[in-house]
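K.L.:
here you go, sequence then predicted model.
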Amino acid sequence: MRSISLVYLTLLLPISIAAQVPTVAVVTAEMRSAANEAYQKQDWPAAAERYEKIIKIEEKNAGARYRYGTALLNLNRNADAVRNLEMAMSISPNPIFALAAARGYARTENKEKMYEVLEKSITLGGIAPESLTGEKDFASVLSEPKFADFVKRSDLTVNPCKAKPEFRQFDFWIGEWAPKNVQGVTVGSSSIQLILGSCIIFENWSTPVSSGKSFNLFDTRDGKWHQTWVDDKGLMTHYVGGLVDGRMVLTSDTLANGKKTLAKMTFSKLDNGDVRQHGENSSDEGKTWTTTFDFIYVRKK
């Protein structure tokens, strides 16, 4: 009998051990999809419930915790929202999480913590000014000098080209223009725009027979201005240069039929605010220059 009992116990042992091993909870793809769907639909009660289940399993999931905190903000559960948003920040510091946490502190009227989190966002890359001034949770502090100063500093962090004077050297060309030749005849239309965080001066040139565009950028790596011109004839020209006695001088070189030709454009701001663009070519390596065009950019009325 004893031997039979031992055999029976041996057979049961694996079953008993298996029964004692705890089941490890995992977040399924279906759970993530359902939570994301609720979040995208702004179904905040459902989003909060579903993301809460996820972070109970994945405590270090910063993205899920941020979304849980955002859902709580939209449910006016501000204290719980701040706690979870701060946890998300501690896991993965970034300006998006900082903005949400600052909103929570603004709602709970904790200005000290609000400014503390906002200041931290500067070191993380900054927050776009429109995201600050357009946020209703900051309505009560919009008129405060401290908040206005922060918005300005954050803007320069997000858009570093605004803070560097070299990037502003060609701003005199920005505007809507009617370029005229030396006879005073309008030869085309030119729209010069400041784009991409105030880093790029974007030219849009058009005439009845041709059109082209250029990107103009100050490159901090070589300390020079670069213009890349393309047109509707399939041509591309790359110019390099910089300010010379207050004028923007850009040059390029091309090789055609084995012959090297230099091209130069000089942009000069005139006393009345107009801009002169003088184009020249040289076939003797810059010893002599021949005018190819001479335009005065007159601002459109």
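P.N.:
Structure's in. What do you need?
K.L.:
use CA for all of it now, contacts and neighbours both
P.N.:
Noted.
K.L.:
the chain: strands as residue ranges?
P.N.:
Secondary structure of the chain (DSSP state E): strands at 175-180, 189-195, 200-206, 211-219, 224-231, 236-244, 247-256, 259-269, 275-282, 290-299.
K.L.:
next, the buried residues of stretch 101-114.
P.N.:
Buried residues in stretch 101-114, counted by 16 or more other Cα atoms under 10 Å: 101-107, 113-114.
K.L.:
in addition, the following structure is provided for comparison:
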Amino acid sequence: MVSLLAPMASLFVAWSAHAQSGTDPACQTPEFRQHDYILGTWDVRRGEDKVATARFERAANGCAILHTWMPVKPGGNTGVAVLSYSKAENNWQYYWAGNTGSTLHFKGAAEKPGHVRYQRAAVRDGVERLSRFGFELMPNGQVRELNETSTDGGATWTTTADLSLTKAP
């Protein structure tokens, strides 16, 4: 994980500094547009309670999306992520860095139009844990973010967060 920190930091700085509305022709393929439904600023709720504001904006000439998480609760965990389609791996990549020093890397795919799901495996306390989450566009225009974990190789999943994103006014 340490080997990812320096390149990730460089990517975050570069993509943050160069967030532009223009799009590089290399990133005009349909795969790069699979996440366009998430662009914008969203109020994030767990049940009826607003827990955060999430912003998703084009970056790197349209080849990536910068995700900024801003909790409502003072002192809550903040963070940024870069979402980008990898032509080389033919999948989506999600790199997260939080204010507690945490970093995560997920790989994902579009399961259907308006639904991209990410997954990663990590060993903790000698147990392999699978983590997955997805952003799914709902018929009412909201986006559902469902986070789940598994400790039995994916045979069963436990919901860790079920969030509803509504476009901010």
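P.N.:
Received, thanks. Please read all numbers here as calculations on a predicted model, not as lab measurements.
K.L.:
quick one on the thing from earlier: which two of the buried residues of stretch 101-114 of structure 1 have the greatest separation?
P.N.:
Spanning the widest gap among those are Arg107 and Lys113, at 11.2 Å by Cα to Cα.
K.L.:
ok so, going back, make CSV out of the strands of structure 1 and add mean neighbour count.
P.N.:
CSV is the format used below for the strands of structure 1 (neighbours: other Cα atoms under 10 Å):
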stretch, mean neighbour count
strand 175-180, 19
strand 189-195, 18
strand 200-206, 19
strand 211-219, 19
strand 224-231, 18
strand 236-244, 17
strand 247-256, 16
strand 259-269, 19
strand 275-282, 20
strand 290-299, 18
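K.L.:
Glu31 of structure 2: neighbour count?
P.N.:
17 (other Cα atoms under 10 Å).
K.L.:
trace it over to structure 1, please.
P.N.:
Using TM-score structural alignment as the criterion, Glu31 of structure 2 maps onto Glu166 of structure 1.
K.L.:
doesn't Leu217 make contact with that match?
P.N.:
No - using Cα atoms under 8 Å, Glu166 of structure 1 is not in contact with Leu217; the gap is 9.9 Å.
K.L.:
longest helix in structure 1, please.
P.N.:
For structure 1, the helix that runs over the most residues, judged by DSSP state H, is helix 2-20.
K.L.:
returning to that earlier point: now the strands of structure 1 as CSV including distance to Asp155 of structure 1?
P.N.:
Listed next are these as CSV, based on distance: least, Cα to Cα, whole Å:
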stretch, distance to Asp155 of structure 1
strand 175-180, 23
strand 189-195, 15
strand 200-206, 16
strand 211-219, 19
strand 224-231, 24
strand 236-244, 26
strand 247-256, 27
strand 259-269, 28
strand 275-282, 30
strand 290-299, 29
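K.L.:
for Ala47 of structure 1, which of those strands is the nearest?
P.N.:
The nearest among these, by Cα to Cα, is strand 189-195 at 36.9 Å.
K.L.:
how about the closest one, aligned to which bit of structure 2?
P.N.:
Using TM-score structural alignment, strand 189-195 of structure 1 lines up with residues 53-59 of structure 2.
K.L.:
how big's the offset between the matching stretch and structure 1?
P.N.:
Here stretch 53-59 of structure 2, set against structure 1 after superposition, deviates by a mean of 0.8 Å using mean Cα distance after the TM-score superposition for structure 1.
K.L.:
list of residues touching stretch 47-62 of structure 2?
P.N.:
Residues outside stretch 47-62 of structure 2 that contact it (Cα atoms under 8 Å, 6 or more residues apart in numbering) are 14-16, 18-24, 27, 38-45, 64-73, 163-164.
K.L.:
tell me which residue of structure 1 matches up with Gln93 of structure 2.
P.N.:
Matched to structure 1 by TM-score structural alignment, Gln93 of structure 2 sits across from His226.
K.L.:
again with Thr103 of structure 2
P.N.:
By TM-score structural alignment, Thr103 of structure 2 lines up with Met236.
K.L.:
and for Trp69 of structure 2?
P.N.:
For Trp69 of structure 2, the aligned residue in structure 1 is Trp205 (criterion: TM-score structural alignment).
K.L.:
ok, that match - contacts?
P.N.:
Going by Cα under 8 Å, 6+ apart, Trp205 of structure 1 touches 188-191, 211-213.
K.L.:
hmm, 6 Å instead?
P.N.:
Trp205 of structure 1 makes contacts with 189-190, 211-213, as judged by Cα atoms under 6 Å, 6 or more residues apart in numbering.
K.L.:
great, nothing more from me.
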